[in-house]
Structure formats: structure tokens, C-alpha cells
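*Asks:* Quick check, what structure comes out for this input:
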Amino acid sequence: MTECHSDLPYNFPTPRPLVVRFSDLELSSDAGILLARQAEEQVQVCRGLSACIQDWRDPSKITHNLHQLVSQRVYQMVGGYEDANDSNVLRHDPIFKVACGRSPSVGTDLLASQPTITRLENHIGKAEVAAMRSRMVDGFIQRYKSAPDEIVLDIDGWDDPTHGNQQLSCFHGYYGHHMYFPVLINEASTGYPLILQLRAGNSHSGKGVAGILRWLFWRLKRVWPSVRLILRGDAGFSLPEIMQVCERSKVGYALGFIRNAVLERKIADLLERARLQHIQTQQKARLFDDVYYAARTWDEPRRLVMKAEWLDQGPNPRFVVTNLEQPPQELYDHFYVQRGGDSEHRIKELKLGIKADRLSCSTFIANQFRLLLAQAAYILMIAIRQAAHGTQLATAQVERLRLLLIKGAAKVTVSTRRILVELAAFCPYAQEMRQISRNLSQSQSLKFE
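*Replies:* Reported below is the predicted structural model:
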């Protein structure tokens, strides 16, 4: 008699008895991790991070080298497994084992367990974090075929709530909870994250940014002396020291600026004209102008672009401090406002797609290392998206790329001649996977123009 015991019992009617069981075959739910492994072959971000770590272990007792440990952790983040605890199950997964250079055979060549991953995260020191940060910028530079004429950098921060006794987790009055306050600096057109810096939860938006920018500008201009750099950010970054760093480094900037009583007087006439225009047309009215303004803490006046906008709900004035020369409306509409969508979109991908906000280690440095691992995972996903050029996934978000490409079932068979990975016969995005794999195998296809 046919055995009809089911691991997952269902009670809806079917033409024949429905039996659902967990297979004993060597199967994986994340076949697309091999795409991330192919991306790593080109961008070498995991290898770069591991090269910055000084191995502290007894050589005679090492089972997993540092490159395998870092790669395993990053690939898990790509697959949506942000917790170190997930390693205890995924260490048996044949696809993850292949991606990390191990044999996928059952019961052999296991990947690292959670205690090993946790020891790695808690071993990292400040010097190694600084070296990793430099490697990330070097990776960005190496992806250019030739020296670019202009690079626009977006800077933004976000609140990362904490729920334990993490070091430097502090209460922030504006956000109203205990948190960390990471800051992201990314290249605007590609979204490539150059800097992902962790900060204490009670930091001001612009705290510690001037030193980072000074180093970043120096690093980029040392390689490309003639490149034109431009920094965009919201009002939290319009601090005197940040603008001074930009000016001394000959870097353009367009930063939001918080209004005050002086600026309200300067924009009053323009805002009145916008109000009258709104009354006449019953449509949103927008007028632009610029003035030179010197705050009390500034050494000299700076150009301030003013937007006088009148809506049905009332006035909506905005200010941007800049050293760029475009006409006011052109600078605001066609350059500055692009920052909001771009930088916030990158942060959304990091938080929702990579789970970069999962910083639950007890020490600050360990959480900074986790942020760097998330940055590496994001870089691999950007490489996959770039390789999807010409397909319907060319502009897909990280979450969608994972759902459609990474999360795919595969059967892995090991023989004396080969490792055979069999994907689903009815995979709906098989053509896209073929195209991405071909592009990833061609290193020049991943270069920035």
C-alpha cells in the first residue's frame, strides 16, 4: 500500500492524496548565491576585507581561513540571512559550500558555525576597520575604465534603533529612541557605497563627517587629480567645518540649509510674490533667487539659493548653500533635489534588502565590522544588477533581485568528474540568469564608464 504520510499535512481536496516531505537529497533554496560568487570573482570585495584582518588563531587548529569566513558571512547577507545564528544551518547548504570553495558533499567540509563567525566579528580592531574602509574606496576606484570627469557624492544618515546594551547606543532626542546613527557616502549615478560609517546614537547629523570627507577627497584626487567632485547633502551636513573642507579641497557642494529669522526676512518679498501668483492661478507657485549670506560662525559670505514655494496648504520655503554656479532653479530642480530620491533609496536598500540595520553585537567596533560586511554584500548586489543590463531586472531593487534570482531551488550532485547543479525546469527568470552570468564572467562589463 502506498505510504501517504506527509511532513506538512494539508486538508484541501486534490485528485490524489497529497504528500509533502522534506527531501533527503542534496538540495538548496539559494541557487542564486552562485551569481554573488561570480560577482565576487570580479569585484573581490570579500577578499579585500579578509586581507585586512590579522589572523590571531593557532595555524595548526585552523579549519576555515579568513577569506572563507568573510565570504560565508557576506553571502549569507546576500541571501537574506543577517544573523550569525543562521550559520548553524547554512553551514550544511551545498550551494553556500560551493560558493565558499568547499566540497558540497553531505557531512563533509562544513562551513563555519555561529561561534566561529561570532569570534571573527568580535576580534576586529580599529586599525583593521580603517584598512577595510580604505579597501572599499580602492575597489570603487579600480572599477573605472578611465579617469572620470565628474563624480557626485551623496551623503546621508539614518537612525538605527538598538534594543540592548550595545556600546555607544545612545538616546537621540529627535528620533525619540536609543539608536546608532550610521552615515553613508555613495556615488550618485551607480549607488556604489564608498563609506559606511557607524556613529554613536546621540551624534549630530554632521558629527565626524569633516574628517572622513577630507580623507575621501584626498584619496580620490590622488588618483584622479583633474576629477571634479561635488557633494550633496541635507541641512544636517551644512556645518562650517564641512563646507571649509570642501572649499579647501576644491570640491563643489550643494547642502540644504535650515531657515532662520534672517533668511525669513531675505525671502519674504519672493514669498509674497509666490503667494500672489498662487491666488491668481490657483496653482502651486514656485519662484527662485539667490543671495549671499554670512552666518555668525562663518568666515565669509556664501551663496544661498532660495526657493519660495506657495501651496494650497501655505508657504514652503527652502534654502540650499552652495559654491556651484548654476542658475538657482536649475541647481535646485535638476541637481539638488535628485539627492533625496537617490540617497534615501540606497539607505532603504541597505536596511530592507541587506539588513544593514541589524547591529546587535555588544561592542561598537564589532557592529562597525557588521556594517562593513553589509556594505560588501550591497556591492555584490550592485554588481549583479549592473550585469542585468538589458533585462527587466536592470533597475530592480535588492529585495526583488534576491526574490527572483537568489531564492531558487537547486539539486547538487557530486561525482568524481564534476559538481552538477540542477535548477528548476520552470524557472521564470532563466534567461535573465543566463545573461547576468555571461556578463559577470566578462570583467570589462562591470567597469564604470
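*Asks:* going forward, measure contacts between C-alpha atoms and count neighbours the same way
*Replies:* Fine.
*Asks:* Quick check: the gap between the residue lying closest to Leu255 once chain neighbours are set aside and Ser226.
*Replies:* In space, not counting the residues next to it along the chain, Leu255 is nearest to Gly233; the distance is 4.9 Å by C-alpha to C-alpha, 6 or more residues apart in numbering. Relative to Ser226, Gly233 is positioned 23 Å away (C-alpha to C-alpha, to the nearest Å).
*Asks:* Ok, Ala383 next?
*Replies:* Noted for Ala383: a distance of 27 Å to Ser226, by C-alpha to C-alpha.
*Asks:* The two: which is more packed in?
*Replies:* Ala383 (25 against 13; other C-alpha atoms under 10 Å).
*Asks:* what packs against the helix or strand hosting that one?
*Replies:* Using DSSP states H and E, the secondary-structure element containing Ala383 is helix 364-387. For helix 364-387, the packing partners by 3 or more C-alpha pairs under 8 Å, 6 or more residues apart in numbering; DSSP states H and E come out as helix 33-43, helix 45-51, helix 66-78, helix 114-123, helix 126-142, strand 193-197, helix 398-401, helix 430-440.
*Asks:* ok, residues contacting stretch 226-235?
*Replies:* Surrounding stretch 226-235, the residues in contact under the criterion C-alpha atoms under 8 Å, 6 or more residues apart in numbering are 147-156, 217, 221, 251-258, 336, 339.
*Asks:* Trp215: neighbouring residues, count only.
*Replies:* Taking other C-alpha under 10 Å as the definition, Trp215 ends up with a neighbour count of 12.
*Asks:* structure for this one too, so we can compare:
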Amino acid sequence: MLRLRATSLQCNPHLSVINDAGQLSNDAGMILPIEFTNRIHLKNLIRNTIFFNDERKFAKISFVYLFEFTLMLRIAGYCTDSAANTWRQDPAIRIALGEYGVASQASISRFIASLTQDNLVETQNLLLKLADVVLKDPSRTEMILDIDSTHLDTFGHQEHATYNGHYSANGYHPLLVFDDATGLLLGAQLRPGNVYTSSDADTFIAPILDHLKALRPDMNITVRGDSGFAKPEFYAACAKRSVKFIVRLKKNNRINELTTTATQATEMTTDFQSEDHELDYQVKIWADNYRVIVHSESKAESFLWDDHTLLVTNDTKIPCETLITRYRQRGRVEDLIKELKAGFAFDKTDSHSFTMNAARALISAVAYNIVQLFKLILIPFDARKTIATLRFELLHFTGKITHHAHRIVLHLASSQVFSGFIGNVLNDILQM
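*Replies:* Next comes the predicted model:
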């Protein structure tokens, strides 16, 4: 640990700064997510879901503890393995996780390097099991899923990192599925950078839909996707499981012709106007005759319809206007992806191995879901707080550790601005 010499300050020559305070924690608030994960039995979930191939002899720290410690690092915002070397000395972290639950950079790096493709699939399952904590609520009868892809930049010679023309950059092109109502991440899959948006989207979403249908057979599920997912195999994967889909269509000559015929204006208007129509448009390779809707908009003082939004769906009952509105509400997924990247380092791709980069991305995804559960259960009135706000208000504050006979006390500053918020959250955790 870097030691500071006693240094006088110009603002007050009588004031010196030195980091020799001993039993002080800079992240005392991390006891909250650590206690929360104990209440939801995270260790048991990991043990029963991910089966690590641990070939080490005489190891003091199990892979389950290493996994949990890495998750806590992500939640705290320390997204490099080397941060563990200093953070493991934090007294509150050592006490809360246990002496054998704090690891060094070398232990974490070796652990991630040991993860296999099977472990990646099992970590995907862990994402779903965490989401089950709230998705199994019987009062909820409808679920809207947003599937999307994003780009992760790479720098160097990472395995399978290739050029993506859409983003004009080298990197990876992962798939993601979120639950719109809760913001929970239900699936994440790292892919090479040059694959098309819908590549393997049907096989990616199928096990997720199967899991949700098994969990809640009565749930009405709708999947939303942009034009990158306009693929017959994707439609069929949803329809086969009695899941509705709303996917944007790309324009072609046939659609342009039908759209022009259906939306010809009869007179010039002085105000903005919009219309919705259903098109008689089918493709032979579609497994069924799906419904195609066009939403057209016209600017004021124009005979022309300037903008057209085309959707394909297997939902035959909901009115056109409702489907258009429902599709446009998928914009929130961009904020969730941004939170996943900026808040949990999902886009950290500094390993040469593709498997290791995929493992790091999934660890970030699990940390993200833990925080989402934390917010949904403990602060549902403000569940859209970002992790940056939570770290400022709940996690990163100073505490002093004192040892007494048979007990340890964590003292918080009486002048802590958010002490009331912290106390309420802790009481709610203890009552779980």
C-alpha cells in the first residue's frame, strides 16, 4: 500500500495529511450489498448453478468466494483485477466477506482464466435465476422483453475482435435481452464483431423464453426488436412458444409501393398528421402470415407522407395505434445498455482470450442484476437510480472498525448526509 508522508496544507499550515488511520473503511456502505446477497442466498445460487472445474490443490479460497468477491468489486466500481490488491485490505470488506473471501489480483485473474464455455452457459442461467426473485410475482401478468445488440470496442489483438461496418470500429457485437418493467438483464452473449445483428438471435432467445414460460406459464410475453431482428427464424422462435413479437421491418421496393398506395394524401393539411394502416404484405419464407403495420407521418402543408415506420407482429388483437406506441417505448433499452457499460464495465475487453472477455462481461452482467434486485426490493420508489448515484449515497462512505469482546462494531460518521437513507435500507435488508 502506498504510504503518504505527513504533508502540511497551504489552506491551513497547522493541518497535515497522512494515511495511517488504521481501521478505517472507505467503502463501509458495501456491507449493504454484501448483506443483501446473503439474504437472497447468492452463495447457494452460485454453488447450485455454476460448476467450476477447480483443479487447485491446497487452495484456501474457493472459486465460489472468488466469484462473489469479483462481483463485489464490480458493484463497488473497481473494475480492474489489480484493484483487489488494495481493496482486500479494507477492514469492512475483510470482515463482511470473511478472511478467506478476499482475494488478490493474481487469484482473480487465474480464476477467470479457468472458466470454460460450460461455465459461461451456467452464468447465463444464474442471470435468469436472479431475475426469478421478482419475475415469479403472481400479480404480474404481462412481460415485455427488449432484445438488442451493442458494440464493445477492443484495442490490440483480442481473439475474434473484428471490424464492424455499422459502428466503424473494431470490437465485439454482443446480444442482450432486458425485461422492460424491471430493467433486469435476462441474457447476454458475446459475439465476434463482424456478425450481423440477428445472427443466432433465435437460438439465443429460445432458452430464455423457455425458462420464463416454465416459471410463469400464464404470463403474456412480448418481445420487441429493431429491424436488425427482422428474420423468419426469430419470428418462428417466438411464435413456437406462444410469445408475441413486434419487430421493425426494413423497407424494400414492394413495401415502398404498398406504403405509397395506402397513404396517399387527398388534400394539403396545415397541421402535422399521422395515420396507421395494415398492409397486405407477406413473404413466402415466413412460417405464418404475420400482421404488417405502417405508421405514416406528414409535415404541415405537405401532400407527402415524409416518414414511415413498418412493424411486423403476430399479435392480431391489439389495435395498430397501441402496437406503434408499445414499440416506441423500447427506447429505454439504450439507457439500460449504457448503465451496464458505464456502471459495471461490461465493455471491458482487455483479455486476449475471447472466453475470458466473455466471462468478464457476464460477471459484470450478474453484478448489474444484483444491483437491479437491490433497487427493486429495497428502494422501489426510486428504482431508476443509477449505480453511480447509489455508490455516492450508499456505498462509498467512511466507517471506523472497533473490536470488543466477542463483537466487532462498524461506526459511521454522525454527520453523514445520507445516514437516514442508509439506516432505512439496512433495516429493510434485516427484515428480508
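*Asks:* Without its sequence neighbours, what residue ends up closest to the aligned partner of Leu229 of the first structure in the second structure?
*Replies:* For Leu229 of the first structure, the aligned position in the second structure is occupied by Ile221, per TM-score structural alignment. If you skip the residues right next to it in sequence, Ile221 of the second structure has Met143 as its closest partner in space, 4.8 Å away by C-alpha to C-alpha, 6+ apart.
*Asks:* before we move on, what SS does the counterpart of that neighbour in the first structure have?
*Replies:* Matched to the first structure by TM-score structural alignment, Met143 of the second structure sits across from Ile151. Of the three states, Ile151 of the first structure takes strand under DSSP: H, G, I helix; E, B strand; the rest coil.
*Asks:* Just give me the neighbour total for the aligned partner of Val414 of the first structure in the second structure.
*Replies:* Aligned against the second structure by TM-score structural alignment, Val414 of the first structure finds its counterpart in His403. Burial of His403 of the second structure, expressed as a neighbour count using other C-alpha under 10 Å, amounts to 10.
*Asks:* I'd say His403 of the second structure and Val409 touch.
*Replies:* Yes. Because the distance of 6.5 Å satisfies C-alpha atoms under 8 Å, His403 of the second structure is recorded as touching Val409.
*Asks:* Now do Asn26 of the second structure against Ala181 of the second structure, distance only.
*Replies:* With distances taken as C-alpha to C-alpha, Asn26 of the second structure is found 34 Å from Ala181 of the second structure.
*Asks:* Please identify which of those two sits among more neighbours.
*Replies:* In this comparison of Asn26 of the second structure against Ala181, neighbours counted by other C-alpha under 10 Å, the higher total goes to Asn26 at 17 against 11.
*Asks:* Might one say that the more buried one is in contact with Gly399?
*Replies:* Yes. Applying C-alpha under 8 Å, one finds Asn26 of the second structure in contact with Gly399, separated by 6.7 Å.
*Asks:* Now do the helices in the stretch 201-350 of the second structure.
*Replies:* Chain-ordered helices for the stretch 201-350 of the second structure, with DSSP state H, counting those that start in this stretch as the definition, fall at 201-215, 232-240, 253-262, 320-328, 332-344.
*Asks:* export those to CSV and tack on distance to Ala359 of the second structure?
*Replies:* Rendered in CSV, the data for the helices of the stretch 201-350 of the second structure read as follows (distance: least, C-alpha to C-alpha, whole Å):
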stretch, distance to Ala359 of the second structure
helix 201-215, 17
helix 232-240, 26
helix 253-262, 42
helix 320-328, 32
helix 332-344, 13
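*Asks:* so how many other residues sit close to the alignment partner in the second structure of Ser437 of the first structure?
*Replies:* Residue correspondence, TM-score structural alignment: Ser437 of the first structure in this structure matches Leu426 in the second structure. Burial of Leu426 of the second structure, expressed as a neighbour count using other C-alpha under 10 Å, amounts to 18.
*Asks:* So Leu426 of the second structure is in contact with Met30, correct?
*Replies:* No. Between Leu426 of the second structure and Met30 there is no contact under C-alpha under 8 Å: 11.1 Å.
*Asks:* From the centre of the first structure outward, give me the first residue you hit.
*Replies:* With the centre of the first structure defined as its mean C-alpha position, the nearest residue by C-alpha atoms, centre = their mean is Leu350, 4.3 Å away.
*Asks:* Contact partners for Val243 of the second structure?
*Replies:* When contacts are counted by C-alpha under 8 Å, 6+ apart, Val243 of the second structure touches 220-223.
*Asks:* no no, Pro240 of the first structure
*Replies:* Applying C-alpha under 8 Å, 6+ apart to Pro240 of the first structure gives the contacts 297-298.
*Asks:* how about it, what's its partner in the second structure?
*Replies:* In the second structure, the residue paired with Pro240 of the first structure according to TM-score structural alignment is Pro232.
*Asks:* Kindly report the same for Arg318 of the first structure.
*Replies:* Residue correspondence to the second structure (TM-score structural alignment): Arg318 of the first structure is matched to Thr309.
*Asks:* do Gln76 of the first structure as well
*Replies:* Correspondence of Gln76 of the first structure to the second structure, assessed by TM-score structural alignment: Leu73.
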